[in-house]
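Trainee: the following block contains a protein sequence and its predicted model.
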Amino acid sequence: MRVFQSPLELKNELRSLDASIGFVPTMGALHNGHISLIKKAKEQNEIVVVSIFVNPTQFLKGEDLDKYPRREQADRRVCELAGVDYLFYPNADDIYGKDEVTVCAPNVRGYILEGTSRPGHFSGVLTVVMKLLNIVNPKNAYFGKKDAQQLNLITLMVKQMFMDVNIVPVDTMRDANGLALSSRNEYLTPIEKEEALKIPLSLKKATNMVMSGIYDVKRIKEEMTNILLPNEISYVAIVSREFEPLEKVIPGNSIVLVEAVVGSTRLLDNIWL
């Protein structure tokens, strides 16, 4: 595995290759969810590139940028064992300059749900993803379905900017109890981890209701909210896969989303129905 810090050096190296490239952008603290992305990339491409970069522009003032888990040596070892060919490990000065050109999130989809409480977050996400895709120039790029709104916006950006890359969604990985894997799970105490299980439990309730023929969004959201309390609930939402609001679940074209705060940790999860 070769490790690069310089964007231009990596770009020139990859440009010289006559091979299909699969790209997995991450913020590090790698877990089995990230490994599933790498495995999918290895199955579908000749070369796999992983980036590890805690992107400062997607964190709002007062958020957890400074304490976000960083495990450089462990992450390098994970990548080696997973068979990654190139690891890109830039710092902020390598990615950003002065008087930056930025990508703005769309006025509607970028400011609903997670974007409501984190205005500007998705502009930071889209800007760094645009930069990373331009550096690596992959055939395929892999993103987890757990961050469904982010995935939708990245796919939209690629389409609207006529970018030559295929965005590949990968199913959410969960622990044995059903909790979606996330680097932020490290913040949870054992008691908070038990409380966090209400999140997948609420999604299971929604799934069971739909399977029993109950499609009314309001009714499903009420049942989910009852399960999630007394945790702070940022939102419970049911939307189409284009993130349009729904009054009735449309099987095969719906996503049920939850954002809740357990202790002081913000957790996201969803189920695609």
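Mentor: Sure thing, it's come through.
Trainee: contacts and neighbour counts: CA atoms only from here.
Mentor: Noted.
Trainee: so where do the helices sit in the chain?
Mentor: Listed in chain order, the helices of the chain (DSSP state H) span 7-15, 32-44, 72-82, 92-95, 114-117, 121-136, 148-160, 190-196, 198-211, 217-228.
Trainee: now stretch 35-46: buried residues?
Mentor: Buried residues in stretch 35-46, counted by 16 or more other CA atoms under 10 Å: Ile35, Ser36, Leu37, Ile38, Lys40, Ala41, Lys42, Asn45.
Trainee: enumerate every residue touching the fourth one.
Mentor: Going by CA atoms under 8 Å, 6 or more residues apart in numbering, Ile38 touches Val24, Val48, Val50, Ala82, Val84.
Trainee: quick one: which of these is nearest Tyr142?
Mentor: Nearest to Tyr142 among those, counting by CA to CA, is Val24 at 5.3 Å.
Trainee: if I pick that closest one, what's in contact with it?
Mentor: The contact partners of Val24, by CA under 8 Å, 6+ apart, come to Leu37, Ile38, Ala41, Val48, Val49, Val50, Ser51, Ala141, Tyr142, Phe143.
Trainee: structure two is appended below for comparative analysis:
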Amino acid sequence: MGADRQKSGDADPPASALPPPAATVATDIPAPTVARLATYLHVLRSFSQRGVLVASSGELATAAGVNPAILRKDLSYVAANGVRGVGYDVGRLTARISMTLHTDSIHTVALAGAGQLGRALLAHTGFGRGFRVAAMFDADPALTGTSLEVGGPRIAPLTDIAAVCAEVEPAVEIGVVATADDDARPAFDAFVGAGVRQVLNVTPVALTTEADVVVRQVDLALELQVLTFQASRGSAQAPRNDLKISSRSDVGAPREVKAADGRHGKAMGEETVTA
């Protein structure tokens, strides 16, 4: 790892600290590259917290679990060029990727589900970087009017999603569905009806709609099932690297799927298992 060190900080370097880019940042970036850029950003933040100022492509690639050639190609989309024999400036590269992923500004989030999963998401450090939970909802009447953290939003009933989201300023950009399975569809429909066009679904329920809405599905049970399959192969066998959870390469091109309730609709940006 590079020898240059600095004091760690919680905030990403602001995009305004960057010099004018020598090349234009690409706007049409493949979905797998976007997912890897998010991983690189996580790695860079951990480097920064350890005081690392400069990192080579090999060090970044190893920490991110990718090939250095893939990393360099991915970084070309954000107009980031390292110095041969030296590496990448961690602060500048963090700011460059943050600017590309739009995490250098605050995005408003509404969270449906204040149970254990919702609380875990709220407590996750990732929510503190570029995201503000402005509204929370739950089906439990006992939680109505309470708050999970000092200064946080008061929990409203799931039936109030549309009304509350309409009053949030700035407007809710991302809705998170972390409810019980039976409440997932009503919560999702309410978000869509309120004009929310980006939804993170962490329930096992398939959520689809005819509207132009991007849905990201994160099914923890599915992930565990894949790992169970890998474990069942036995330690004597070398692990397969071709069976993995990956983002669809055709995000943005909706496909027809059938939901658990029998509906057909468009699914965009889903997580899928590829073999």
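Mentor: Looks like it came in fine. All values reported here derive from a predicted model rather than from experimental measurement.
Trainee: overall similarity of the pair, as a TM-score.
Mentor: Comparison of the two superposed chains (TM-score structural alignment, normalised by the length of the first structure) gives a TM-score of 0.28, and 121 aligned residues with a CA RMSD of 5.8 Å.
Trainee: re the thing from before, return the member of the buried residues of stretch 35-46 of the first structure nearest to Pro169 of the first structure.
Mentor: Nearest member of the buried residues of stretch 35-46 of the first structure to Pro169 of the first structure, counting by CA to CA, is Leu37, at 8.9 Å.
Trainee: is it true that the closest one touches Tyr142?
Mentor: Yes. Assessed by CA atoms under 8 Å, Leu37 of the first structure is found in contact with Tyr142 at 6.1 Å.
Trainee: what do these two both touch?
Mentor: Val24, Val170.
Trainee: picking that back up, in a markdown table, list the contacts of Ile38 of the first structure along with distance to Leu126 of the first structure.
Mentor: Shown next, in a markdown table, are the contacts of Ile38 of the first structure (distance: CA to CA, whole Å):
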| residue | distance to Leu126 of the first structure |
| --- | --- |
| Val24 | 15 |
| Val48 | 21 |
| Val50 | 17 |
| Ala82 | 27 |
| Val84 | 24 |
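Trainee: quick one: which of the helices of the first structure is nearest Tyr235 of the first structure?
Mentor: helix 114-117 (8.2 Å).
Trainee: got the buried residues for the closest one?
Mentor: Buried, per 16+ other CA under 10 Å, within helix 114-117 of the first structure: Glu114, Gly115.
Trainee: residues in contact with it?
Mentor: Contacts to helix 114-117 of the first structure, defined as CA under 8 Å, 6+ apart, come from residues Arg109, His121, Phe122, Gln149, Glu259.
Trainee: which one (most neighbours) among those residues?
Mentor: Greatest neighbour count in the contacts of helix 114-117 of the first structure, by other CA atoms under 10 Å, goes to Phe122: 26 neighbours.
Trainee: what's the distance between Gly91 of the second structure and Val226 of the second structure?
Mentor: 36 Å (CA to CA, to the nearest Å).
Trainee: the two: who's more crowded?
Mentor: Gly91 (20 against 15).
Trainee: that's a helix at that one, yeah?
Mentor: Yes. Gly91 of the second structure: assigned to a helix according to DSSP: H, G, I helix; E, B strand; the rest coil.
Trainee: quick check, it in contact with Ser48.
Mentor: Yes. Applying CA under 8 Å as the test, Gly91 of the second structure and Ser48 come out as touching, 7.4 Å apart.
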